[in-house]
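Novice: sequence-free structure coming up:
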């Protein structure tokens, strides 16, 4: 079953959020509308700036960790310019 790694950006707060999910569209709605607690709640609204399909959850978790590194965050920020 495929899994997704995604990055959200809050322009209002200049924040990045990087996560993984089997259903990135539902997870995005959760971050923007459904969540009643958690870190992302404070920085709404979010927009998806990056998504990448992985073969399985372990692969997605590895890629998520890469994107959370300094180089990964620089790559994601480069997509904003």
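Specialist: Great, that's in hand. Note that the structure is a prediction, hence the values are computed from the model and not measured.

Novice: drop to CA atoms for contacts and neighbour counts, all remaining ones
Specialist: Fine.

Novice: for the longest helix seen in the chain, list every residue counted as buried.
Specialist: Ranked by residue count under DSSP state H, the longest helix found in the chain is helix 57-67. Residues 57, 60, 61, 63, 64, 67 are the ones in helix 57-67 that count as buried (16 or more other CA atoms under 10 Å).

Novice: tell me the contacts of the second one?
Specialist: Residues touching residue 60, when contacts are defined by CA atoms under 8 Å, 6 or more residues apart in numbering, comprise 3, 4, 5, 20, 53, 54.

Novice: let me know the helix or strand that the third one is in.
Specialist: Same thing as residue 5. Take DSSP states H and E as the rule and residue 5 turns out to sit in strand 3-10.

Novice: surely residue 33 is in a helix?
Specialist: Yes - assigned with DSSP: H, G, I helix; E, B strand; the rest coil, residue 33 falls within a helix.

Novice: and here is the other one:
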């Protein structure tokens, strides 16, 4: 079992969202169906931009909070630029 820290982006809102989950595919569907967080309900065009796998939920959440604590769009875009998703 693995856990994922992820960054998704909505072009409609021009916003990023950082989260962590056990099932990234199911979680992305929930974000786009309005069943995600209050923050992501405002848009239906969220797409995965970055992810990192972890062995434990604690590690995934620790990285999530570390990224959020920086409050930096530049840092988020830096992580995405180093991603192999695209």
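Specialist: Received, thanks. From a predicted model like this one, the values you see are computed outputs, not experimental measurements.

Novice: can you give me the TM-score here?
Specialist: TM-score for the superposed chains, counting by TM-score structural alignment, normalised by the length of structure 1: 0.83, backed by 80 aligned residues with a CA RMSD of 2.2 Å.

Novice: sorry, back to before: now, which of the contacts of residue 60 of structure 1 sits nearest residue 71 of structure 1?
Specialist: Set against residue 71 of structure 1, the nearest of the contacts of residue 60 of structure 1 by CA to CA is residue 5 (15.9 Å).

Novice: for that closest one, which non-adjacent residue is closest in space?
Specialist: residue 20 (4.3 Å; CA to CA, 6 or more residues apart in numbering).

Novice: would you agree the one you found falls within a strand?
Specialist: Yes - according to three-state DSSP, residue 20 of structure 1 belongs to a strand.

Novice: how about the helix or strand just after the longest helix of structure 1: buried residues?
Specialist: Per DSSP H and E, helix 57-67 of structure 1 leads on to helix 70-78 as the next helix or strand towards the C-terminus. Buried residues in helix 70-78 of structure 1, counted by 16+ other CA under 10 Å: 72, 73, 76.

Novice: list the contacts for the closest residue to the second one other than its chain neighbours?
Specialist: Distances taken as CA to CA, 6+ apart place residue 67 nearest to residue 73 of structure 1, at 5.9 Å, with adjacent residues excluded. Under the criterion of CA under 8 Å, 6+ apart, the contact list for residue 67 of structure 1 reads 18, 73, 76.

Novice: quick check: the last one vs residue 32 of structure 1, distance?
Specialist: Read it as residue 76 of structure 1. Distance, residue 76 of structure 1 to residue 32 of structure 1, by CA to CA, to the nearest Å: 20 Å.
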